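Chemist: next one to model:
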Amino acid sequence: MKNTEKSDAAEDDSSSFDPLPDDVVLQIFRKIIDYETLCPCRLVSKRFNRITLQVDTIRFITKITSYKSFLSKIQSLKKFEGLKYLSVHIPSTSEHPCMCRWKIKCGKNLDSVIFLSPNSVYHSKKYVNENGHEEEDMELTLLKKFTAMECMDHAVLSHLMLLTCIKHIPLLEKVTLKDSGKTYSISLNAEKIAEMRSSLTSPYELIRQNRMSKCYVPLLELPVSGYVLKGVTVFLMEREDLPIGNDSFMKIDDDDSEDKLEAAFNEALMEIFKKHAARFERQLAFTSVIFV
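Modeler: You can find the predicted model right below:
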């Protein structure tokens, strides 16, 4: 008799969601955006599997160095027929030897990558009276250039990841890629995704020629955020077939800025293009290659 009672209690516990309508259960599952948590939910029952596949937001972690693994995970997301918002978190593979941020401008092709690296960042300009302008350190600049090239490689692969998301998730309205080291955050809205999706029929360029320009600003004061950047080095890497003087970074959206420092870096780029564009110097061209 006792065994029967225990069995009935266990059955009642397992079916505690049965009285709830599907739309209520779906609202509960929509609070669980982590991919690794959602997957076990699908295994609970046929009903859970059907409802789970209707969630519209998913976040997962992947390694940027493993495109095949990334592609496999994206293809598995096809089962989530209602997926509209995707956030991809990428663990930092290594510590950059210098403080830096980078951003991209893209369509079907990766148009340009901009890399910004200051020697130091101050919260106000009070220090200016005590510290003069900082002359360019050529050894440090060379180190920053190597770091910029490494970021370029990551940018090319990140762009390929974005195209993969757009190709395999038909209802996608927003996709974000960001790394744990906060060196970059790439976010595409519905309008940009639609633009890129319309051009996916043409082949992706696996090899492309790029040009590089460098700008050095000894002291950069940011009027909006109040930050002061010292020894600022910028590398602008663009497709060789784009017009020289391309102003693709003249307008930068701050919608995806997570903190004040990231917003300050965006402001720094705007200030450099407005007031220090003449400082840009052409560097040697280089070739980028995609391996998939």
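
Chemist: drop to CA atoms for contacts and neighbour counts, all remaining ones
Modeler: Fine.

Chemist: which residues of this protein fall in helices?
Modeler: Secondary structure of the chain (DSSP state H): helices at 2-14, 22-29, 35-42, 46-52, 67-76, 138-168, 190-197, 260-275.

Chemist: what packs against the second one?
Modeler: Using 3 or more C-alpha pairs under 8 Å, 6 or more residues apart in numbering; DSSP states H and E as the contact definition, the elements that helix 22-29 packs against are helix 46-52.

Chemist: which strands or helices does the helix it packs on pack on?
Modeler: In terms of contacts (3+ C-alpha pairs under 8 Å, 6+ apart), helix 46-52 is packed against helix 22-29, helix 35-42.

Chemist: that one: which residues count as buried?
Modeler: For helix 46-52, a neighbour-count test (16 or more other C-alpha atoms under 10 Å) marks F48, N49, I51, T52 as buried.

Chemist: so what's the last one up against?
Modeler: Shown here is T52, whose contacts under the criterion C-alpha atoms under 8 Å, 6 or more residues apart in numbering are L26, F29, L38, C41, R42, F80.

Chemist: over to L200?
Modeler: K108, L163, K167.

Chemist: now with 10 Å, please.
Modeler: Taking C-alpha atoms under 10 Å, 6 or more residues apart in numbering as the definition of contact, the neighbours of L200 are G107, K108, N109, L163, T164, I166, K167.

Chemist: relative to A263, how far out is the last one?
Modeler: What it means is K167. With distances taken as C-alpha to C-alpha, to the nearest Å, K167 is found 30 Å from A263.

Chemist: one more, please, to line up against the first structure:
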Amino acid sequence: MSHIDGALGEEEEEEEEEEEEEEAENQFHRLADDVVLNIFDKLSDVKCLCRCFVVSRRFSSLVSRVQTVSVKSYGTWELNYLPIVDYDSPGLEQHLNHLIHGLGINFLANLTHVRALHIELPSDFGSQNDSVFKWAANFTAKLDGVMILYAASLSKIMESEQQQEDETDEQEEEEDETDEQEEDKTDSPFLIIKRSVKDAAFRLGILSYVVERHPMLESVIITDSKNKGVKLRLGGEKIAECRNWLNFDRVIRPVRGESWRKKCMNIGTVPVLELPMSGYVMKRVVFAYYKFFADEDSEVETAMANAFAEEQGVFSEAAVQLLKNRNGLLKNLMRDPSIY
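Modeler: Below is the predicted model of the structure:
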């Protein structure tokens, strides 16, 4: 009898849940389509929209007309495999598809009216220490390259310590140079930049995926949920210009195998970079520009100036300081093996 009672109890609970769902649906049924669609637009989260999509035929038809969508990852499980991905393997695109499926980006195929898309991904680059980095894609009529600014540490300079910092700068530079020589080769400027460029290429691959499949798309923003520096924005005429040529293979090809050529990269290093306006100091700074197409000319200085034009605070000031002292700063990797 107890088993029968338990089964009956479960059936009653299921019936109550169904009644509650029907009641909720009936409440929405009273609302005009435009009102419900406006609610879905404000909801925006792709996982919530996916749940709403399967509630009813009406919801399905309305969700498909949503124009504003956000994709957020609340953990790092989707990206855990990235550091060990073999970028030279033929199965690289499968890794991207796995990531897209895990984040729910593939569900966007059901949304035919998307105009604004915000993708938020955590980056594990430097997540275990005090390092900071920013990268920006340089778009003209196509993707020219990626600008990266990395610092092993970013710390506040107290006013009372300004004079002391000035006096010890020279000593710190010598110590930093010694430390760099003793550190493992995995922390060399070249490998730091190579890793960050590939990280950028993967996100650009996601960008190409959504741009190709959504002709009504007007704005795409890719940010980093941990605020470690990833920010990619593409909108307006840039999307229209890039749609004709931007695809996954073109984005990934320049960082595959023999295509990963050191002549594609200009790189500079600074042991200590003081930012008096912001009141911060960066140590072990690496600033680089990677050209995705080495055979084509591009103004590195212009790219440096434009890369962080929208940034404010420490990164904007750092870019200005580096440009002021750019003579001898940027080095071609083909001519300077010490960068390795």
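
Chemist: one step back: export the helices and strands packed on helix 46-52 of structure 1 to TSV and tack on distance to G231 of structure 1 and mean neighbour count?
Modeler: Written out in TSV, the entries for these read as follows (distance: least, C-alpha to C-alpha, whole Å; neighbours: other C-alpha atoms under 10 Å):
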stretch	distance to G231 of structure 1	mean neighbour count
helix 22-29	48	15
helix 35-42	42	14
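
Chemist: switch these over to a markdown table; also include distance to V175 of structure 1.
Modeler: Formatted as a markdown table, those follow (distance: least, C-alpha to C-alpha, whole Å):
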| stretch | distance to V175 of structure 1 |
| --- | --- |
| helix 22-29 | 20 |
| helix 35-42 | 15 |
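
Chemist: closest one to K230 of structure 1 among these?
Modeler: Closest approach to K230 of structure 1 among these is made by helix 35-42 (41.3 Å; C-alpha to C-alpha).

Chemist: residues contacting the closest residue to T62 of structure 1 other than its chain neighbours?
Modeler: In space, not counting the residues next to it along the chain, T62 of structure 1 is nearest to I90; the distance is 5.3 Å by C-alpha to C-alpha, 6 or more residues apart in numbering. By C-alpha under 10 Å, 6+ apart, the contact set of I90 of structure 1 is 60-65, 158, 177-182.

Chemist: sorry, back to before: can I have the buried ones of the contacts of L200 of structure 1 as a ChimeraX selection?
Modeler: Applying 16+ other C-alpha under 10 Å to those leaves a buried subset, and the ChimeraX line that selects it is:
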select :108,109,163,164,166,167
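
Chemist: quick check, nearest of the contacts of L200 of structure 1 to R211 of structure 1?
Modeler: Distances from those to R211 of structure 1 were compared by C-alpha to C-alpha; the smallest belongs to N109, at 15.0 Å.

Chemist: what's near enough to touch R213 of structure 2?
Modeler: Taking C-alpha under 10 Å, 6+ apart as the criterion, R213 of structure 2 is in contact with L108, A109, T112, R243.

Chemist: do E78 of structure 2 as well
Modeler: If you count contacts by C-alpha under 10 Å, 6+ apart, E78 of structure 2 has them with H98, L99, I100, H101, G102, L103, L121, P122.

Chemist: and those, which of them are buried?
Modeler: In terms of neighbour count (16+ other C-alpha under 10 Å), the buried residues within these are L99, I100, L103, L121, P122.

Chemist: output those residues as a markdown table; include the columns distance to A318 of structure 2.
Modeler: As requested, the buried ones among the contacts of E78 of structure 2 are arranged in a markdown table below (distance: C-alpha to C-alpha, whole Å):
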| residue | distance to A318 of structure 2 |
| --- | --- |
| L99 | 33 |
| I100 | 34 |
| L103 | 34 |
| L121 | 25 |
| P122 | 24 |
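
Chemist: and the furthest pair within these?
Modeler: Comparing the members of those, the greatest separation, given C-alpha to C-alpha, is between I100 and P122, at 14.0 Å.

Chemist: counterpart of D241 of structure 1 in structure 2?
Modeler: Residue correspondence, TM-score structural alignment: D241 of structure 1 in this structure matches D295 in structure 2.

Chemist: next, count neighbours for that match.
Modeler: The local packing count at D295 of structure 2 equals 9, with neighbours defined by other C-alpha atoms under 10 Å.

Chemist: my guess is it contacts K263. True?
Modeler: Yes. Assessed by C-alpha atoms under 10 Å, D295 of structure 2 is found in contact with K263 at 9.4 Å.

Chemist: got any residues that touch both of the two?
Modeler: Between them, D295 of structure 2 and K263 share no contacting residue, judged by C-alpha under 10 Å, 6+ apart.

Chemist: quick revisit: among the helices and strands packed on helix 46-52 of structure 1, which is nearest L284 of structure 1?
Modeler: Shortest separation from L284 of structure 1 across those is recorded for helix 35-42, at 43.0 Å, computed as C-alpha to C-alpha.

Chemist: what's the spacing between the most centrally placed residue in structure 2 and V286 of structure 2?
Modeler: For structure 2, V230 is the residue whose C-alpha lies nearest the centre (C-alpha atoms, centre = their mean; 4.1 Å). Using C-alpha to C-alpha, we find V230 of structure 2 at a distance of 16 Å from V286 of structure 2.
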